[in-house]
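Q: Pasted the sequence and its predicted model underneath.
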Amino acid sequence: MSAFLGLGATIRYEATLALRQRVLWLSLLPLTALIMVLGGFPHGRNRSGEMAAIGDTALLINFLGSLGIAIALADRLAGQRRPGLRELFGATPAGGGIRSLGVLLGPWLVASIPSALVLSAMGAWLTITTGEPELSVAAAVGLLTIVAPGSLLLTVLANVASLLLPSTVVRVLLLPFWYWATVLTPLIPLPTVARTVLSPLGDYQAAQWLDVTLARQDGGWLHPAPGFLHGVAALGITLATTALAFLVGHLLLAENR
């Protein structure tokens, strides 16, 4: 119970600090506006159906919005190495792992608000204009299975990388890495996890639950036809990778305490 209380307190404290950071909003709000323009808000850019429009918007938010959040929050774990903070943290009831988790989750939850509002508002608008309440549910599904997992994964990876490299370098490298992992096309002859069940973009979740057509499905184990098991597998791989990356970051921090 004390661990949950410590985690909750850390999340609230870090979220409050993030809410007051003007730089965070100055970087994320213009990006959110760009997503709305590119995504054809509130109708969406996919004309095959409202459900698919929500799915396409969720994928767009995951690609652009997750990148912006990770760049903005890339130095949260590395910030715990600042002089004097180790003694300050030692006086708190939360353990090292709980504290690191709260340091990441608090700002990430705050930074995710604009993207969540865009997709939720789109679902609500389409529900009102079409009279189909399942579209609001679809927006929630997009947030929980596509946007949130991808965003959290990239944020955790950025923070772990910042424990090994300067945060400025990590921020520069995030764009080519995320492009490689999510939307790299066959025109560029490089091995990539993009358009496979290993990709954190959420293609298979969007295909299974939001009527989005996959760009590639040749029947191979990396490119299977969309289905419930493949959608769950893709989501599970993203979540498992996030947990593994966080564990690595926690161990790196523990070595320096």
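A: The structure has been received and is ready for your questions.

Q: Going by C-alpha atoms from here, please, whenever you check contacts or count neighbours.
A: OK.

Q: What helix or strand is A74 located in?
A: Under DSSP states H and E, no helix or strand contains A74.

Q: isn't it right up against L163?
A: No: taking contacts as C-alpha atoms under 8 Å, A74 lies outside contact range of L163: 9.6 Å.

Q: of the two, who's got more company?
A: A74 (28 against 20; other C-alpha atoms under 10 Å).

Q: Compute the distance between the more buried one and S167, please.
A: Separation of A74 from S167 (C-alpha to C-alpha, to the nearest Å): 6 Å.

Q: E134 now?
A: From E134 to S167 the distance is 42 Å (C-alpha to C-alpha).

Q: Pick out whichever of the two has more residues nearby.
A: Using other C-alpha under 10 Å, the more surrounded residue of E134 and S167 is S167, with 20 against 14.

Q: Second structure follows, compare the two:
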Amino acid sequence: MNSLKMAWGALHYEFLMQVRRPTLWLTFLGFALLLLNRSLIGGMIALHAPTLQLAALLALLTNWLAPLGVGIFLADRLPRDRRLKVEELLNTLSGTIRMRMLSKYLGATLATLLPAFLLYLLILGFAVWQTGNFLLIPPGIVCYAVIVLPGMFFVSAFSIACPAVIWGPLYQFLFFGYWFWGNLLSPTSGLPTLNGTALTPIGTVIDISFFGISSMRGVAGPSSPLNGVASIVALLGLAILALVALFKFLKWQQARQ
């Protein structure tokens, strides 16, 4: 019971530390100004897709930029602890490294996902206002969970783990380039890209596999639902592996001190 209280306290601390950052909210406000565009959302509405497919398209639209913000803002969690000497303080507590790491991951991730989810609700609400179709809301929530969250947890895990071994600003720079190369670059562009594979956290493969989208950013569809399942399993599995690797590294690092 004491361990659970400590884990909850650490999670609560990480959540508040992250959610109170003004730059986090200002960044997602900027994303909202870019994505709440009549031509973007109106173009999707003009396709006259069924309600479920329109909800899936809106979830994918949110994912163009939201995971980019999530990854960049989470990349400084461990470096900031070191810079502010919080890591040394935490090492004096009785909680295990695993508990602190999971609390940090869940607390910081949930806090960063809050403005990302509110951004999606704004986009969904704008589409409901444009179409007058309130039936968009229930499938919209389902689509967010299925299309957006697996990639978000994938991005969050690597954005917390990688800066433990490489310079944080370098990771942020590389992640920025990776996001556009591996998720938004069309596979038909002539350049190799991860877009269209199971390792596409933007959710394109999940979108065309589960919701019957004909094509999206050069990725042909629809495809078998098994491809969508494979993408979700691959993204969440790699997220877990990244966290396990981080735990092993932090344990090794503490043993050397």
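A: Structure received. Since the structure is predicted, the reported quantities are computational estimates derived from the model, not experimental observations.

Q: Overlay the chains and give the TM-score.
A: The TM-score (TM-score structural alignment, normalised by the length of structure 1) is 0.82; 249 aligned residues with a C-alpha RMSD of 2.8 Å.

Q: buried sites along the helix or strand hosting V229 of structure 2?
A: In this assignment (DSSP H and E), V229 of structure 2 forms part of helix 225-256. In terms of neighbour count (16 or more other C-alpha atoms under 10 Å), helix 225-256 of structure 2 has its buried residues at 225, 227-229, 231-232, 234-236, 238-240, 242-244, 246-247, 250.

Q: Check stretch 33-46 of structure 1 too.
A: I35, M36, G39, F41, P42, H43, G44, R45, N46.

Q: same deal with stretch 209-229 of structure 2?
A: Using 16+ other C-alpha under 10 Å as the burial criterion, the residues of stretch 209-229 of structure 2 that qualify are 209-213, 216, 219, 221-223, 225, 227-229.

Q: try stretch 139-151 of structure 2
A: By 16+ other C-alpha under 10 Å, the buried positions in stretch 139-151 of structure 2 come out as P139, G140, I141, C143, Y144, V146, I147, V148, L149, P150, G151.

Q: leaving aside the residues next to it on the chain, what's closest to the most centrally placed residue in structure 2?
A: By C-alpha atoms, centre = their mean, structure 2 has its centre lying nearest to M152, at 2.0 Å. Excluding its sequence neighbours, the residue lying closest to M152 of structure 2 (C-alpha to C-alpha, 6 or more residues apart in numbering) is P67, at 6.0 Å.

Q: show me what contacts the one you found?
A: Residues near P67 of structure 2 by C-alpha atoms under 8 Å, 6 or more residues apart in numbering: G151, M152, V155, I202.

Q: if I look at it, how far off is A55 of structure 2?
A: P67 of structure 2 sits 18 Å away from A55 of structure 2, going by C-alpha to C-alpha.

Q: what angle separates the top helix by length along structure 2 from helix 225-256?
A: Longest helix in structure 2, counting residues (DSSP state H): helix 97-131. Here the directions of helix 97-131 of structure 2 and helix 225-256 differ by 140 degrees (axes from the mean of the first three to the mean of the last three C-alpha atoms, to 10 degrees).

Q: and helix 97-131 of structure 2, how far out from the chain's middle?
A: Mean-position distance between helix 97-131 of structure 2 and its chain equals 8 Å (C-alpha atoms, centre = their mean, to the nearest Å).

Q: after that helix comes which helix or strand?
A: Per DSSP H and E, helix 97-131 of structure 2 leads on to helix 137-143 as the next helix or strand towards the C-terminus.

Q: Which other helices and strands does that next one contact?
A: helix 51-62, helix 97-131 (3 or more C-alpha pairs under 8 Å, 6 or more residues apart in numbering; DSSP states H and E).

Q: Can I get the ones you listed in TSV including mean neighbour count?
A: Listed next are those as TSV, based on neighbours: other C-alpha atoms under 10 Å:
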stretch	mean neighbour count
helix 51-62	23
helix 97-131	20
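
Q: A198 of structure 2: which of these is closest?
A: The closest approach between A198 of structure 2 and any of those, judged by C-alpha to C-alpha, belongs to helix 51-62 at 15.4 Å.

Q: which outside residues touch the closest one?
A: By C-alpha under 8 Å, 6+ apart, the residues outside helix 51-62 of structure 2 that reach it are 35, 41, 44-45, 119-120, 123-124, 135-136, 139-140, 143-144, 147-148, 202-204, 207, 211-213.

Q: Report the contact partners of L28 of structure 1.
A: L28 of structure 1 touches G65, G68, I69, A111, P114, counting by C-alpha under 8 Å, 6+ apart.

Q: Please repeat the previous calculation with a cut-off of 7 Å.
A: G68 (C-alpha atoms under 7 Å, 6 or more residues apart in numbering).

Q: Spell out which helix or strand contains it, please.
A: Secondary structure assignment for L28 of structure 1, by DSSP H and E: helix 22-38.

Q: Give me the mean deviation of that helix from structure 2.
A: Aligned to structure 2 and superposed, helix 22-38 of structure 1 gives a mean residue distance of 2.5 Å (mean C-alpha distance after the TM-score superposition for structure 1).
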